[in-house]
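**Q** Quick check, what structure comes out for this input:
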Amino acid sequence: MSRYNEGDRVKVKITAIKPYGAFVQTPDKTDGLIHISEVMDDFVHSIGDHLSKGQIVVAKVKSIEPSGKLNLTLKDNEHFNKKKTTYSSVIDEVISTETLGFESLKQHMPEWIARGKQL
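**A** Next comes the predicted model:
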C-alpha cells in the first residue's frame, strides 16, 4: 500500500533521464516516473532541456501502479508550465505563430536583420 494518493504533491529527486521520461525518487525512497508528455503542456522535444539528474522538483501524483511506483506530472507546476515567450532565434519566433504569412514576413524582415546584426 502506497502512502501517496492521486492528486498529492510530492517533492522528488530526478535519478535518471531517458528519452521518454525522468525517473524519480521520493525522500522515503518510493520510485516514480515523469513521462515526457507530463513535463509541460507545450511540446517537449528533449526532456534534458527541462530536467536534469539530481534536480529536485515538486510533482503531482497522477496515478499509482499496483507495485507502488508513482506516475507523476509537472503540468500544473508553474515553473515548468510557462509557455515560451522569449525566442532564441527568429526561426523560433516564426514557428511559434501562425499569423505570419508572406506579407508579415516581409514586414518583420528589417527588424530581424537589425536584431541579428546586434548579436
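**Q** rest of the way, CA atoms for contacts and neighbours
**A** Noted.
**Q** Can you tell me how far the residue nearest to Val90 when sequence neighbours are not counted is from Asp92?
**A** If the residues on either side of it in the chain are set aside, Val90 comes closest to Trp112, at 6.7 Å by Cα to Cα, 6 or more residues apart in numbering. Here Trp112 is placed at a distance of 12 Å from Asp92 (Cα to Cα, to the nearest Å).
**Q** With Phe43 instead?
**A** Distance, Phe43 to Asp92, by Cα to Cα: 13 Å.
**Q** where's the residue nearest to Ile56 when sequence neighbours are not counted, which helix or strand?
**A** Beyond its immediate neighbours in the sequence, the residue positioned closest to Ile56 (Cα to Cα, 6+ apart) is Lys13, lying 4.4 Å away. Secondary-structure assignment from DSSP states H and E places Lys13 in strand 9-18.
**Q** Could you also give me the structure for this next sequence, so I can compare it with the first?
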Amino acid sequence: MMVKYRKGQFVKVKVTGIQPYGAFVETPDHVEGLIHISEVMNDYIHNLNVFLSVGQTVKAKILDVAADGKLNLTLKENDYFRRQERKKEKKSVLDEISQDQSIGFESLRQKLPEWLAKAEQL
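**A** Below is the predicted model:
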C-alpha cells in the first residue's frame, strides 16, 4: 500500500546515502527523498557525516513532494537538531577578545577571574 505524502507532514526516514550537498533518504514504503545540507540546521555545516550516517532513521518534515513523488525534506524542526544548534550558540569567553586588545600572560592573568565567573554562570 502506497502512502500519500503531503507538504508539512512529518515522516520517519532512513538515510541511504550521503553526499556533500545532502542526504538521500527513504521512507518505510520505499519513497525516496533528499534532505539538502541547508535543511539540516540553521548553522553552517561543513561535513554532513558529523550529524547523519547511512542507516540512521530520523524524523523529518516534508517541504515539498515532486511530481515524480520524491520528497524534499527538512530536519530544522526536529528537536535533536534544534538542540545541536543551541549547543553551538554557547561561545567561548575567548571569542570576546577583540583583535586590538593586547594579549599576553599578564593580560590573561588579569582576565582569568572574570572569565571563570562567566563560565560558572553557564
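**Q** Could you get me the TM-score between them?
**A** Structural agreement between the overlaid chains, expressed as a TM-score with TM-score structural alignment, normalised by the length of the first structure, amounts to 0.74; 105 aligned residues with a Cα RMSD of 3.0 Å.
**Q** returning to what we had before: going on from the strand holding Lys13 of the first structure, what's the next piece of helix or strand?
**A** Scanning onward from strand 9-18 of the first structure (DSSP H and E), the first element met is strand 21-25.
**Q** Mean deviation, that following strand versus the second structure?
**A** Per the superposition on the second structure, strand 21-25 of the first structure and its aligned residues are separated by 0.3 Å on average (mean Cα distance after the TM-score superposition for the first structure).
**Q** contacting residues around that strand?
**A** Residues from elsewhere that reach strand 21-25 of the first structure (Cα atoms under 8 Å, 6 or more residues apart in numbering): 12-17, 31-36, 47, 51.
**Q** one more time with 10 Å, if that's ok
**A** Strand 21-25 of the first structure is contacted by residues 10-17, 30-39, 46-48, 51-57, 59, 69-72 when judged by Cα atoms under 10 Å, 6 or more residues apart in numbering.
**Q** Tell me the gap between it and the middle of its chain.
**A** In this view, strand 21-25 of the first structure has its centroid 13 Å away from the chain centroid, taken as Cα atoms, centre = their mean, to the nearest Å.
**Q** right, and Ser10 of the first structure touches Lys60 too?
**A** For residue 10 of the first structure the amino acid is Val, not Ser. Yes. With contact defined as Cα atoms under 10 Å, Val10 of the first structure reaches Lys60; the gap is 6.2 Å.
**Q** which other helices and strands contact the strand holding Lys13 of the first structure?
**A** When contacts are defined as 3 or more Cα pairs under 10 Å, 6 or more residues apart in numbering; DSSP states H and E, strand 9-18 of the first structure sits against strand 21-25, strand 31-35, strand 56-64, strand 70-73.
**Q** again, 8 Å this time
**A** For strand 9-18 of the first structure, the packing partners by 3 or more Cα pairs under 8 Å, 6 or more residues apart in numbering; DSSP states H and E come out as strand 21-25, strand 56-64.
**Q** Can you tell me the SS state at the residue nearest to Val90 of the first structure?
**A** Classification of Trp112 of the first structure by DSSP: H, G, I helix; E, B strand; the rest coil places it in helix.
**Q** just checking, Lys106 of the first structure is part of a helix?
**A** Yes. Using three-state DSSP, the assignment for Lys106 of the first structure is a helix.
**Q** quick one: which of Val10 and Lys60 of the first structure has more around it?
**A** Neighbours of Val10 of the first structure and Lys60, each counted by other Cα atoms under 10 Å, are more numerous for Lys60; the result is 23 against 16.
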